[in-house]
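Chemist: only geometry, no sequence info:
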């Protein structure tokens, strides 16, 4: 069987709308360019995240992530490096690197370019579709059950949480 891959031959233009915007954990994420648009080559997402928040330390086995800070400040931890980023800065977390970030005191807005695509599918699978003008989700600290659910839901997308998974295995 021969598979034909679609090449990008036309410009792509996208804006936030009610069919590409999600509440995803504590963020509002808009999938501006999906893997379906690029034949899986990359995805572009816009994220708005509240103050002093960030994901657990994690690793993407499939994607490299490029972050472009649009508003606010963020502190990135990529393997053994600490990177203070401000508006206009770009930070790249290579595929396989252990990384996380914390937003500054005003929160942050940033773009994520995931290459190859796949992270967009993760957002669609775990997120809840919301109107483009929706405020940030109101969530509290995650429960142990929610953390376990996140770890398990992440596996099909090649995302792992080394410290959480180690703690979980030690509890068994």
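Modeler: That came in fine, so what should we check first? For clarity, every value in this text was computed on a predicted model and none was experimentally measured.
Chemist: every contact and neighbour count from this point should use C-alpha atoms.
Modeler: OK.
Chemist: center of this structure, which residue is that?
Modeler: residue 119 (6.2 Å; Cα atoms, centre = their mean).
Chemist: then this one, side by side with the first:
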């Protein structure tokens, strides 16, 4: 994929409701020649993803607001505003939100995982946390995750 310069305003970037959270696509694999993707997430307490592992990309979180715990393999990190957490590929991780919401930047290297969220979600025109979002179809989530090189775990390993 060719790389060309680009710029985007957070307010103009595409936004999606996926699995109970708001995701705004700041930079996609398509835009970065596959190098990375960068997504802003607004994640409410209770909408955390289940334990999972990525086999194609490393995932990193930079917390802009709120507080959460990130368990990565045997390590546990308390992350609050200004914290950065790196989750290497092939290592299971789990997020637990402690504040009402967490706003964070999620960097995936290389990019491509953002397509999972787009395919699973729906456009979010008002850019708020979705209200009364129907629960996810666990089988569809697991199947689609597998297509994108991720694995949803039924329990912590």
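Modeler: In hand now; what should we look at? Not measured: the values here are computed from a predicted model.
Chemist: quick one: TM-score?
Modeler: In this superposition the chains share a TM-score of 0.90, using TM-score structural alignment, normalised by the length of structure 2; 156 aligned residues with a Cα RMSD of 2.0 Å.
Chemist: about what we covered before: and the residue nearest to the centre of structure 1, what's its match in structure 2?
Modeler: Here residue 119 of structure 1 is matched to residue 113 in structure 2, going by TM-score structural alignment.
Chemist: measure that match to residue 57 of structure 2 for me?
Modeler: 8 Å (Cα to Cα, to the nearest Å).
Chemist: in which helix or strand does residue 151 of structure 1 reside?
Modeler: Secondary-structure element containing residue 151 of structure 1, defined by DSSP states H and E: helix 144-154.
Chemist: contacting residues around whichever helix or strand comes after that helix?
Modeler: Sequence-wise, the next helix or strand downstream of helix 144-154 of structure 1 (DSSP H and E) is strand 159-160. Residues from elsewhere that reach strand 159-160 of structure 1 (Cα atoms under 8 Å, 6 or more residues apart in numbering): 58, 59, 60, 61, 62, 151, 154.
Chemist: doesn't the second one fall inside a strand?
Modeler: It refers to residue 59 of structure 1. Yes: membership of residue 59 of structure 1 in a strand is supported by DSSP: H, G, I helix; E, B strand; the rest coil.
Chemist: please name the nearest non-neighbouring residue to it.
Modeler: Excluding the flanking residues, the one nearest residue 59 of structure 1 by Cα to Cα, 6 or more residues apart in numbering is residue 98, at 4.8 Å.
Chemist: and the one you found, what pairs with it in structure 2?
Modeler: Per TM-score structural alignment, residue 98 of structure 1 is aligned with residue 92.
Chemist: related to what we said a few turns ago, got the buried residues for the helix holding residue 151 of structure 1?
Modeler: For helix 144-154 of structure 1, burial by neighbour count (16 or more other Cα atoms under 10 Å) applies to 150, 151, 153, 154.
Chemist: and the residue mapped onto the last one from structure 2, what is it in contact with?
Modeler: In other words, residue 154 of structure 1. Aligning on TM-score structural alignment places residue 154 of structure 1 opposite residue 145 in structure 2. Taking Cα under 8 Å, 6+ apart, we find residue 145 of structure 2 in contact with 116, 151, 152.
Chemist: how many other residues sit next to the closest residue to the last one other than its chain neighbours?
Modeler: If you skip the residues right next to it in sequence, residue 152 of structure 2 has residue 52 as its closest partner in space, 4.4 Å away by Cα to Cα, 6+ apart. Neighbour count for residue 52 of structure 2, taken as other Cα atoms under 10 Å: 23.
Chemist: cheers, nothing more for now.
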